[in-house]
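Q: This is the structure alone, sequence omitted:
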C-alpha cells in the first residue's frame, strides 16, 4: 500500500496533472520579494533563501479595507507562501519557507496550472524515506495527508466521526466551492475507543492486519461522483508510472505495485511495461 496521486487529489483536491514544480532554486531573492510582495526581506529574518513564516504573517496581517488590486495580490501571495511552507512543503524547521516559491505565484492563472499535488507527493515520499533512517527522529512533508490516508484505509487507527461531508450548507458555490473528501474530518472526533500515542500498540495492530481488514478502495464511484470535479480531473494519470518532480527531488511513482487500491488484481511481480495489462478483480 502507498499514498497515490488518487489519494492526493481526492483527499486534498490538489491538481496532479499539470506543469512541474521545478526550476532554479537560487534567485535574486531581494528582487523577487520586491516584485511579488512589495519589499525585500531584511537579512536578519532570512536563513539563506528561506524566511520566517511567523514574521511573514506579521508583515501581512488582516487585509486593509481600502486595499487596491496590487495590495490584494501581495497579501494573497503572502498567504499562499505560508500554506506552502507551513503545510504542503513543510520542513523540520517548522517556521521557514523558501522565497523561491514566489516565482510560481506571479500570475495566479498560471499558478493554478502547476501540479502542486504531484510535487507534494514527491516531497512526502522523500521525507518518508528519510524518516525511516535509523538516525531519523522527525519527519517533514504534508503529514496530515499521511494521517487522513491511514484513517481512510486502516479502521483501527481512525477516530469515530461525528457528522458527514455534506452537513454544511454552502450559500454560494461560486465563492465557496464544495470541499474535497478529506474535509469531512473537520467535525468533532471521538477518540475514546482509539489507541492514542501508544507506539507499541500501533505496531502490534499493524502487524496483525489481515487483507480483509483493510479498506482497499475507500473512494467508490458513489463517493467520487459526489465530489467536485477538481477532485477527479487527473483520473487519467492516477495509474500511470512516471517520475514525480519537486525541484531536485525525483521520486518514481509506481501505482502498478498497489493495484488493489484501484480495484485491480495485483500481479506478482508487478509488470513494469508501459503497456501493462491491468486485470479487473472478478
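A: Ah, there it is. Just so you know, these numbers come straight off a predicted model, no measurement behind them. Numbering: from 1, shown residues only.
Q: Could you use CA atoms for every contact and neighbour count after this?
A: OK.
Q: Might you report the residue contacts of the residue nearest to residue 153 when sequence neighbours are not counted?
A: Nearest residue to residue 153 in three dimensions, chain neighbours excluded: residue 215, at 4.6 Å (C-alpha to C-alpha, 6 or more residues apart in numbering). Applying C-alpha atoms under 8 Å, 6 or more residues apart in numbering to residue 215 gives the contacts 152, 153, 154, 155.
Q: Helices - which of those residues land there?
A: Among the contacts of residue 215, the ones falling in helices (DSSP state H) are 152, 153.
Q: Tell me the buried residues within the contacts of residue 215.
A: For those, a burial check counting by 16 or more other C-alpha atoms under 10 Å picks out 152, 153, 154.
Q: Would you check that the first one makes contact with residue 216?
A: The one in question is residue 152. No: counting by C-alpha atoms under 8 Å, residue 216 is not a contact partner of residue 152; they are 9.1 Å apart.
Q: Break down this protein into its strands, ranges please.
A: 46-47, 50-52, 96-98, 160-161, 189-190, 242-246, 249-253 (DSSP state E).
Q: Got another one to weigh against that:
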C-alpha cells in the first residue's frame, strides 16, 4: 500500500460523526387543519433520509465560516432560504425567531404548565432541554376533544420537530424549552421565520464542524443532504420519485435501492468536488414549477436577500451576494465578509441569561425584508 492510499484511509477513519437520520413524528390526522395553521404541515411529512457521512464530511471540508459558503472550483455555493422553503416547506419570511432565554428549571416548569397544564420532572429534563420522551408521552396521552387539547397536541408535535429534524442536537433526544415562548399565541406561530432559524442553526453547525476539536455535527442534516443532491446532482443517489414534493422525500429510504451508494468514501466525494465544472450546479428552477405548492413559492420574495439569519443566540449570515448563480443570476464581485462579532460564537451553556438578539441584527433583518417586499 502506498503512502497516499494509506493517508486516504486514515482520513476516512477520522471523519466527523453525522449519523442522525431522524424523521418527523407521526400525528393524528384530526389535527391536520390546526397543524396547517402553524406552517408546520409540510415538514411533518418528511420521512427518514439516511445520511451519507462521507459526502457530508467532504462538504464540511469546503465550508468557510468567514463567508458562510462552500468553496468549490467553480465558485461559492450555500444552502439558501429558497432551498429551505422548497426542501422543508417552512416559512422563511416573518418575525425573527428570538427572545430572552433563562436557564432556570423554575421558568421552564412555569412555561410548560402554561402550555400543557403539566410540567416535567427534573429527571425528564437535561438542563434547559426537555427530553423528547416526555413530550412524546404527553402528546400520546392527549385526548383530542376540543381546540385547547388539539392545540396542546400540535405544540407537542412542533417541539418534537424542533428536537429532531429542525434544531436537533447531537443526541437527538431533547429540545431546548426556549421555543415554547414563541408558541404561546397559537395563531401567531406561522408569523415567525422558522425557515431562516433552521438555516441559522445549520450554518452554525457547519461553522462548528470546521474546528479541529469537533467530532460530531448536528443541525438539520436532512436539509443539508437534500440541498447537496438537488444543487449538486452528480453527488446524489437515484431519487425514488423525481416529481415528489416534499423534495426531501425523493430520497426517503434511498439506501434500499442504492445499496452501493452508502459505501462511497470520503476520497470519492473529494474527487467529485475537485472535478466540478461549470454547469454542475443547478438552480432550483430545474424543478418542475407545478410540483411546488403556491404557498411555498410565495416565500421566494426573500430568497435572494442578504440578511442575518437569527435563531435566539445563534446569528449567522445569508450571504446570497456570494452565490448569485444559484438564483440564475450573473455572479459579480461579492461584498466584504460580514463580521458578526461576539454573536457568531454565543452559546447557551451554564446558568446564565441570554439577552434577545441585538436590535441592530433584527433591525437589519426587518429592514432588508421590507426593502425586498417593496421591490417585488
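A: Ah, there it is. Owing to the predicted nature of the structure, the values given are computational and were not obtained by experimental measurement.
Q: TM-score them against each other, please.
A: Overlay of the two chains. TM-score (TM-score structural alignment, normalised by the length of structure 1): 0.83; 257 aligned residues with a C-alpha RMSD of 2.2 Å.
Q: Just send the strands of structure 1 back as JSON lines, with mean neighbour count and distance to residue 116 of structure 1 too.
A: Formatted as JSON lines, the strands of structure 1 follow (neighbours: other C-alpha atoms under 10 Å; distance: least, C-alpha to C-alpha, whole Å):
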{"stretch": "strand 46-47", "mean neighbour count": "14", "distance to residue 116 of structure 1": "24"}
{"stretch": "strand 50-52", "mean neighbour count": "19", "distance to residue 116 of structure 1": "19"}
{"stretch": "strand 96-98", "mean neighbour count": "24", "distance to residue 116 of structure 1": "15"}
{"stretch": "strand 160-161", "mean neighbour count": "15", "distance to residue 116 of structure 1": "28"}
{"stretch": "strand 189-190", "mean neighbour count": "12", "distance to residue 116 of structure 1": "29"}
{"stretch": "strand 242-246", "mean neighbour count": "19", "distance to residue 116 of structure 1": "9"}
{"stretch": "strand 249-253", "mean neighbour count": "16", "distance to residue 116 of structure 1": "14"}
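Q: Make a markdown table out of the ones you listed and add distance to residue 11 of structure 1.
A: Formatted as a markdown table, the strands of structure 1 follow (distance: least, C-alpha to C-alpha, whole Å):
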| stretch | distance to residue 11 of structure 1 |
| --- | --- |
| strand 46-47 | 33 |
| strand 50-52 | 28 |
| strand 96-98 | 24 |
| strand 160-161 | 16 |
| strand 189-190 | 18 |
| strand 242-246 | 18 |
| strand 249-253 | 18 |
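Q: for the ones you listed, which one sits closest to residue 25 of structure 1?
A: Smallest distance to residue 25 of structure 1 across the strands of structure 1 (C-alpha to C-alpha): 8.8 Å, for strand 96-98.
Q: check contacts around the counterpart of residue 46 of structure 1 in structure 2.
A: Matched by TM-score structural alignment, residue 46 of structure 1 corresponds to residue 125 in structure 2. Neighbouring residues of residue 125 of structure 2 by C-alpha under 8 Å, 6+ apart: 131, 174.
Q: how about the helices in structure 1?
A: Along structure 1, the segments classed as helices by DSSP H run 5-12, 29-37, 53-59, 69-83, 108-111, 116-131, 143-153, 199-207, 221-226.
Q: Distance check, residue 244 of structure 2 against residue 333 of structure 2.
A: As judged by C-alpha to C-alpha, to the nearest Å, residue 244 of structure 2 and residue 333 of structure 2 stand 36 Å apart.
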